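S.K.: Sequence and predicted structure, then a few things I'm wondering about:
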Amino acid sequence: MRQDPATYPGYRFPAEIISHAVWLYHVFSLSLRDVELILAERGITVTHESIRSWCRKFGSEFAAKLRRRRPKPGDTWHLDEVFLRINGVLHYLWRAVDQHGVVLDILVQDRRNGNAAKRFFKRLLAGLKYKPRRLVTDRLKSYGVAQREFLPEAQHRSCRYLNNRAENSHRPTRRRERQMQRFKSAGQAQRFLSAHSMIYGHSRPRRHLMTAGKYRHARNKAFRIWRQEMCAQAAS
């Protein structure tokens, strides 16, 4: 007996199609119309507005599930902030990665003072049972304010030349910012980038750090986890 495909309540398309559309949009530098065209070539007729609603609803949910499945981060965290211009107003994207380049969390704020750094540290450490041994930041003094309050035991290295891992992790964000012709609001940027950082990072094992065999194994594991979480979402 053939089993019916899993579906999400209230949606007429199978869960496999919806999750694949969300995966395409976040993993590759594609517009919503590009994803619509790719699905149309496979015989799936869906509008780009429907894909937008899928990404908005399910992107954050998928990202939350992947966040719970990720392994324990390394003990050295690199923190950095980069500017985003949203509707002509300067905002800052705060980002933390471990020494392996795995994104731990992001936060869009309109300041980069001590209070903004504290908000980012509070969000970053929420629910974690472990803390880093060392923090690496640029020379922004706001990091020191937050580090002394939230992570006083951690060693803090402040040097512009030691923070390439965090700075390099901003590149996918810049590509998507150009593709989307800038973000329309701080809320939209936060929603999209929170999901994007997890889905993109999960689906892109760090190829240059692995042999071909290990890379294929890591890639297949990422695919398997993605399918498992998609099915779990559909069944809930």
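M.R.: Cool, the structure landed. Numbering: from 1, shown residues only.
S.K.: alpha carbons only for contacts and neighbour counts from here, please
M.R.: Noted.
S.K.: the strands in this structure, which residues?
M.R.: Under the criterion DSSP state E, strands of the chain are mapped to 76-86, 89-98, 103-109, 134-137, 155-158.
S.K.: any chance of those strands in CSV, plus distance to residue 212 and mean neighbour count?
M.R.: Formatted as CSV, these follow (distance: least, CA to CA, whole Å; neighbours: other CA atoms under 10 Å):
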stretch, distance to residue 212, mean neighbour count
strand 76-86, 26, 21
strand 89-98, 23, 20
strand 103-109, 23, 22
strand 134-137, 30, 23
strand 155-158, 34, 16
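S.K.: got the ones you listed as CSV, with distance to residue 178 columns?
M.R.: Conversion of these to CSV gives the following (distance: least, CA to CA, whole Å):
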stretch, distance to residue 178
strand 76-86, 11
strand 89-98, 15
strand 103-109, 17
strand 134-137, 26
strand 155-158, 30
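S.K.: so which of the ones you listed comes closest to residue 179?
M.R.: strand 76-86 (14.2 Å; CA to CA).
S.K.: and the closest one, what does it pack onto?
M.R.: strand 89-98, strand 134-137, helix 164-168 (3 or more CA pairs under 8 Å, 6 or more residues apart in numbering; DSSP states H and E).
S.K.: possible to save these as TSV with distance to residue 186?
M.R.: TSV is the format used below for the helices and strands packed on strand 76-86 (distance: least, CA to CA, whole Å):
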stretch	distance to residue 186
strand 89-98	8
strand 134-137	24
helix 164-168	21
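S.K.: let's bring in a second model and compare:
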Amino acid sequence: MKNSTISYKRHRFPQQTIANAVWLYFRFPLSLRLVEELLLERGIVVSYEAIRRWGRKFGPAYAKQIRRRRPSHRDVWHLDEVVVSIAGRKYWLWRAVDQDCSVLDEIVQSRRDTKAAKRLLIRLLKKAGMPPKRIITDKLRSYGAAKRDVMPAIEHRAHKGLNNRAENSHLPLRKRERTMQGFRSAGSLQRFISIFSALRNLFVTPHHKLSALATHIHRIRAMAHWKVATGAVA
């Protein structure tokens, strides 16, 4: 992978500090004020508002660099949707994961219907570049209708018991949602999850790597990739 081309011009803090602050905030269930406190313990005096601005400015660029890794070639897609309340209004977060529970794509939409399911499938096909062998969903009929329009030849299994991977993939975001006391808008949720899921895909150990040594090696490689992606290589 080539070195990051992210520019840190006109920022008085070094790129390593900025990248570390963004990593702490999106990787762990920490509030902005807790990240501010952790940095202070290391002798870095920075406000939580500055950390917020760093996340908003550099987070999408970091996620884009991370996603330049070779895309998943796993051939089974697990799809699910979960409701998120924002300012008293219901939105639906549609998500697709592969066999290793890596997030393939996710999109915030105001509806839970065939049009919304179809939009998710079209985005997935565009990103993956090829259709899957099989998709697995719950029994929401919108998935079947959308599949018939977008990928009619693909096998579709609609069974709640088979879709635990997708359903469990919502749990980390739910935890963050509580820490952040909710989201302010659908746009802020979409921006957050695009960064949050990119970091989780990079750092969370795939389910088939269960030994302590494999987990340790995976984390070392993930951190090395993160430093290259952010340009924070010492």
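M.R.: That came through fine. Worth saying up front: this structure is predicted, and the values here are computed from it rather than measured.
S.K.: what about the helices and strands packed on strand 76-86 of structure 1, which gets the closest to residue 216 of structure 1?
M.R.: Nearest to residue 216 of structure 1, of these and by CA to CA, is strand 89-98 at 22.4 Å.
S.K.: Quick one: list the elements packing against that closest one.
M.R.: Packed against strand 89-98 of structure 1 by the contact rule (3+ CA pairs under 8 Å, 6+ apart) you find strand 76-86, strand 103-109, helix 164-168.
S.K.: Out of the strands of structure 1, the one nearest residue 43 of structure 1 is which?
M.R.: Per CA to CA, nearest to residue 43 of structure 1 of the strands of structure 1: strand 103-109, 35.4 Å.
S.K.: Show me the one of the helices and strands packed on strand 76-86 of structure 1 that comes nearest residue 201 of structure 1.
M.R.: Evaluated with CA to CA, these place strand 89-98 nearest to residue 201 of structure 1, the distance being 10.8 Å.
S.K.: Relative to structure 2, which residues correspond to that closest one?
M.R.: Mapped onto structure 2 using TM-score structural alignment, strand 89-98 of structure 1 covers residues 89-98.
S.K.: Residues touching that stretch, excluding its own?
M.R.: 72, 74-85, 103-112, 117, 120, 165-166, 169, 186 (CA atoms under 8 Å, 6 or more residues apart in numbering).
S.K.: I'd like the helices and strands packed on strand 89-98 of structure 1 as a markdown table, with distance to residue 181 of structure 1 appended.
M.R.: Below are those laid out as a markdown table (distance: least, CA to CA, whole Å):
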| stretch | distance to residue 181 of structure 1 |
| --- | --- |
| strand 76-86 | 10 |
| strand 103-109 | 17 |
| helix 164-168 | 21 |
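S.K.: which one of those lies closest to residue 182 of structure 1?
M.R.: strand 76-86 (6.8 Å).
S.K.: Correct me if wrong: residue 78 of structure 1 contacts residue 136.
M.R.: Yes: with contact defined as CA atoms under 8 Å, residue 78 of structure 1 counts as touching residue 136 (4.7 Å).
S.K.: Run through the residues that contact residue 46 of structure 2.
M.R.: Residues in contact with residue 46 of structure 2 (CA under 8 Å, 6+ apart) are 36, 39-40.
S.K.: any chance of the residues you listed in JSON lines, with distance to residue 196 of structure 2 too?
M.R.: Listed next are the contacts of residue 46 of structure 2 as JSON lines, based on distance: CA to CA, whole Å:
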{"residue": "36", "distance to residue 196 of structure 2": "19"}
{"residue": "39", "distance to residue 196 of structure 2": "20"}
{"residue": "40", "distance to residue 196 of structure 2": "23"}
